[in-house]
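[1] got a sequence here, can you model it:
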Amino acid sequence: MTKTADSSLPWRITGLTADAKDIDDFLLTLATNDCSPQTLRSYAFDLLRWWRFMAAVGIRWDAATREDVRDLVLWMRQPHQAGSRAYSPTSINHMLSVLFVFYEHHARLGQGPVANPVPSAAMGMRRYEHHNPLAPYQPRKRAPYRQRVITGAPRALSHDLVNRVFTTLTSTRDKALVAMYLATGARASELLGMKTRDVDWGSHTIAVVSKGTRVYQWVPTSPDSLTWLRLYLGEMPLNSPEDALWRTLRRPYRPLQYSALRAMLVRVNKTLGTGITLHDFRHTCASRLPMTRPSLLPTYRPS
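    The predicted structure is shown next:
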């Protein structure tokens, strides 16, 4: 998988010769339909997984059958290494949705198998699509091979665990970033895309580009998160309002990447023996919004 400089096709699957054009054509169609680069990246990863599976079992994409998709689902339901976990039901369902759209795209071009190897219920409609919110839900069957997703309580972090995370973090930047996660509920891509000009200190708001609508909008944050941000900016030289707000701590200073956030969280989980994800901070913010606690974040106390 390679990130390209081509804005019309920001992600490509490399290493394939005969089938690269078929995948590029599908991704290019998605990009033309105004799908975000994050969506293209997600779809490309699922296609790459499918191509690796087909290479392992010795089949071609245009000769795949429903039984091959069934075997893929069974493979994804099993852990593959000691200590590893199987793919989640939502990951499996997303994979099936991507493959269904991929094969539908090529069927319209007269390519691929005669029948879509990914089964779908109700002519490809999602369950409860176009449901009237005033009408009661009627039970509908899941499409074949789709997994049952049990919705439980959100993975919110306790106040004690948040304090332990802050104690484990070693840099002011990381503490400021986690504080902003917890105070705003913004996504990782939204925070990492911020510029220096995207902070309104007087109204306690920050500006982000929404992942879904890609609209530049202001969202409220807390005084505590701005305190951590002020301490971080006191250590980070920023010369222009167009500078990236979140940057590496060592020279040459560069915009912070998602991989660096993952590495930071890996260190935290290794120290605490936890399995916290970046999205858990978003759940934590959402679960604490109705609470009347005056402060949801560890308060800065100078030593």
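
[2] use CA for all of it now, contacts and neighbours both
    OK.

[3] in the stretch 1-150 of the chain, which spans are helices?
    20-32, 37-57, 66-76, 89-108 (DSSP state H, counting those that start in this stretch).

[4] leaving aside the residues next to it on the chain, what's closest to S240?
    The shortest distance from S240 to any non-neighbouring residue, by C-alpha to C-alpha, 6 or more residues apart in numbering, is to T196 (7.3 Å).

[5] touching, the one you found and N239? I think so.
    No: applying C-alpha atoms under 8 Å as the test, T196 and N239 come out as separate, 9.1 Å apart.

[6] tell me where the protein has strands.
    For the chain, the strands identified by DSSP state E occupy 2-3, 11-12, 199-200, 205-209, 216-220, in order along the chain.

[7] got TSV for those strands, with distance to D19 too?
    Supplementary listing: these in TSV, determined by distance: least, C-alpha to C-alpha, whole Å:
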stretch	distance to D19
strand 2-3	16
strand 11-12	12
strand 199-200	46
strand 205-209	35
strand 216-220	38
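
[8] quick one: closest of those strands to Y253.
    strand 199-200 (20.0 Å; C-alpha to C-alpha).

[9] which elements pack onto that closest one?
    Helices and strands in packing contact with strand 199-200 are listed as strand 205-209; criterion 3 or more C-alpha pairs under 8 Å, 6 or more residues apart in numbering; DSSP states H and E.

[10] got a list of contacts for the strand it packs on?
    Contacts with strand 205-209, where a contact means C-alpha atoms under 8 Å, 6 or more residues apart in numbering, come from 190-191, 193-194, 198-200, 215-221.

[11] one more time with 10 Å
    180, 184, 186-187, 189-200, 214-223, 226 (C-alpha atoms under 10 Å, 6 or more residues apart in numbering).

[12] and if you look at stretch 48-55?
    Under the criterion C-alpha under 10 Å, 6+ apart, residues 1, 12-14, 16, 19, 23, 44-47, 56, 58-61, 64, 68-69, 71-72, 75, 95-96, 99 lie in contact with stretch 48-55.

[13] also stretch 267-284?
    Outside stretch 267-284, the residues that touch it by C-alpha under 10 Å, 6+ apart are 153-159, 161-162, 164-170, 178-188, 261-263, 265-266, 286-287, 296.

[14] repeat the analysis, applying 8 Å as the threshold.
    Counting by C-alpha under 8 Å, 6+ apart, the neighbours of stretch 267-284 from elsewhere in the structure are 154-157, 164-165, 168-169, 178, 181-182, 184-188, 262, 265.

[15] here's the other one to compare against:
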Amino acid sequence: MNNEQAIELFIEAMKEEGKSKNTIKNYLSDLKTFEKFTGVGRGDGVLSARQNDITKYTQQLEKSGLAKTTINRRLQTLRTFYAKLSQMGVIETNPTIEIKAKKVARQNETKWLERHQVRAIFEAIDKQKQGEGKRALQRAIFSVLVNCGLRIQELCDIKMNDIDWNSGLISVVGKGGKFRKVPFNNATQRAVLKWLQYRNLDGEYLFHSERSDHMTPRAVQHMTKKLSEQLNFDFTVHQLRHTALKNIADTTGKIEIVATVAGHENVNTSKRYIEPSLKEIGEAMKRSEFDF
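    Model (predicted):
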């Protein structure tokens, strides 16, 4: 087996385990970076790497000025890669067995939007010079994102029969094909019902575009970019999910509720919404600052 075959085998294994497209994309990018470091022409490249190669690679990453979180992600990719190859019997020795993650002080840098910023997004939608149908579509999409905390792919994959209007729930297919139900409350229901008045395709998906009966993440990202250009702040689709989950955390104070809505397998992933953000810490310290 050569270098490229090993990487392809690993990527296929990750797909079978239900890893997201974005995670797999990062795996591939990180492995290609390490492949360049080892030198593709040197034997089997990453397959012939030894512990000393990993150590030198780590040192190079540190000298490059990359954030420790980025370095840790790239090293974690290598640990996952070699552990899987070892498990599959492709290699005899795992060269990352002694490699440790770089210590990073735990501080919550997750970015979510303030209430006035969310209001500004919807006001920008209403001001756009486009048909009422397009405004209704965008209002529905951004309402679901910022109120239900869905991932962008989860939003695009909502089907008409996933909505239970009587119980106010949406059935969502999350990472790894896992199902969960997410509350679908009054304001969001009104926005979606408004969109349904203009929905002109008899397809199975709730949201469609002019070109397809299945809205794509790229199309939603394009909407977001255009809106962001009209505002005095930048925002991303994923920030809307963060905002929804932060709002739930602030309202309930219960990490289990946040984890259930978010579709997190491990409640520790949801801690970022319970823990204070750097901005909140800064504001608290500003209020308590000594000034003599």
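
[16] what's the TM-score here?
    Aligned and superposed, the two chains score 0.68 in TM-score terms (TM-score structural alignment, normalised by the length of structure 2); 236 aligned residues with a C-alpha RMSD of 3.0 Å.

[17] just to revisit the earlier point, buried among the contacts of strand 205-209 of structure 1? Need that as a selection in ChimeraX.
    In ChimeraX, a selection of the buried entries from these looks like this (16 or more other C-alpha atoms under 10 Å):
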select :180,184,186,187,191,192,193,194,195,196,198,199,200,218,219,221,222,223,226
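
[18] residues near L48 of structure 1, how many?
    L48 of structure 1 is surrounded by 17 other residues when neighbours are defined as other C-alpha atoms under 10 Å.

[19] what does T170 of structure 1 give?
    Applying other C-alpha under 10 Å, we find 11 other residues in the vicinity of T170 of structure 1.

[20] can you tell me how far it sits from R187 of structure 1?
    When distances are taken as C-alpha to C-alpha, to the nearest Å, T170 of structure 1 and R187 of structure 1 turn out to be 22 Å apart.

[21] for W61 of structure 1, same thing?
    34 Å.

[22] again with W75 of structure 1
    Between W75 of structure 1 and R187 of structure 1 the distance is 31 Å, computed by C-alpha to C-alpha.

[23] likewise for N116 of structure 1?
    According to C-alpha to C-alpha, N116 of structure 1 and R187 of structure 1 sit 34 Å apart.

[24] repeat for G273 of structure 1
    Distance, G273 of structure 1 to R187 of structure 1, by C-alpha to C-alpha: 24 Å.

[25] can you check T292 of structure 1 too?
    T292 of structure 1 sits 24 Å away from R187 of structure 1, taking C-alpha to C-alpha as the criterion.

[26] likewise for P37 of structure 1?
    Using C-alpha to C-alpha, which is the criterion applied here, P37 of structure 1 is 15 Å from R187 of structure 1.

[27] try R267 of structure 1
    Distance from R267 of structure 1 to R187 of structure 1, counting by C-alpha to C-alpha: 20 Å.

[28] and what of L161 of structure 1?
    L161 of structure 1 sits 20 Å away from R187 of structure 1, going by C-alpha to C-alpha.

[29] and for D24 of structure 1?
    From D24 of structure 1 across to R187 of structure 1, the span is 28 Å (C-alpha to C-alpha).

[30] again, but for G212 of structure 1
    The span separating G212 of structure 1 from R187 of structure 1 equals 11 Å under the rule C-alpha to C-alpha.

[31] now which residue in structure 2 aligns to R148 of structure 1?
    In structure 2, the residue paired with R148 of structure 1 is V104, using TM-score structural alignment.

[32] tell me, how many residues neighbour that match?
    The number of residues packed around V104 of structure 2, counting by other C-alpha under 10 Å, is 10.

[33] how about it: what's its closest non-neighbour residue?
    Once its chain neighbours are removed from consideration, V104 of structure 2 has its nearest residue in K68; the separation is 6.6 Å (C-alpha to C-alpha, 6+ apart).

[34] contacts only, for that neighbour.
    By C-alpha under 8 Å, 6+ apart, the neighbours of K68 of structure 2 are E62, K102, K103, V104.

[35] how about TSV for the residues you listed, with distance to Q138 of structure 2 added?
    As requested, those are exported to TSV (distance: C-alpha to C-alpha, whole Å):
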residue	distance to Q138 of structure 2
E62	43
K102	42
K103	42
V104	39
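
[36] which residue lines up with T243 of structure 2 in structure 1?
    Aligning on TM-score structural alignment places T243 of structure 2 opposite T284 in structure 1.

[37] make that Q197 of structure 2, sorry
    The criterion is TM-score structural alignment: under it, Q197 of structure 2 has G234 as its aligned partner in structure 1.

[38] burial of that match, as a residue count?
    Applying the criterion other C-alpha under 10 Å, we find 11 residues in the vicinity of G234 of structure 1.

[39] check the gap between it and A115 of structure 1 for me.
    With distances defined as C-alpha to C-alpha, the gap from G234 of structure 1 to A115 of structure 1 amounts to 61 Å.

[40] cool, and T227 of structure 1?
    Distance check for T227 of structure 1 against A115 of structure 1: by C-alpha to C-alpha, it reads 59 Å.

[41] and the two? which has more neighbours close in?
    Neighbour comparison, T227 of structure 1 and A115: the larger count goes to T227, with 16 against 13 (by other C-alpha under 10 Å).

[42] could you measure from T221 of structure 1 over to D160 of structure 1?
    Distance, T221 of structure 1 to D160 of structure 1, using C-alpha to C-alpha: 21 Å.

[43] for M180 of structure 1, same thing?
    Here the criterion is C-alpha to C-alpha. By it, M180 of structure 1 lies 18 Å from D160 of structure 1.

[44] before we move on, what about Y258 of structure 1?
    Distance of Y258 of structure 1 to D160 of structure 1, given as C-alpha to C-alpha: 26 Å.

[45] which one of these two has more residues nearby?
    Under the neighbour definition other C-alpha under 10 Å, Y258 of structure 1 and D160 were set side by side, and Y258 has more, 12 against 9.
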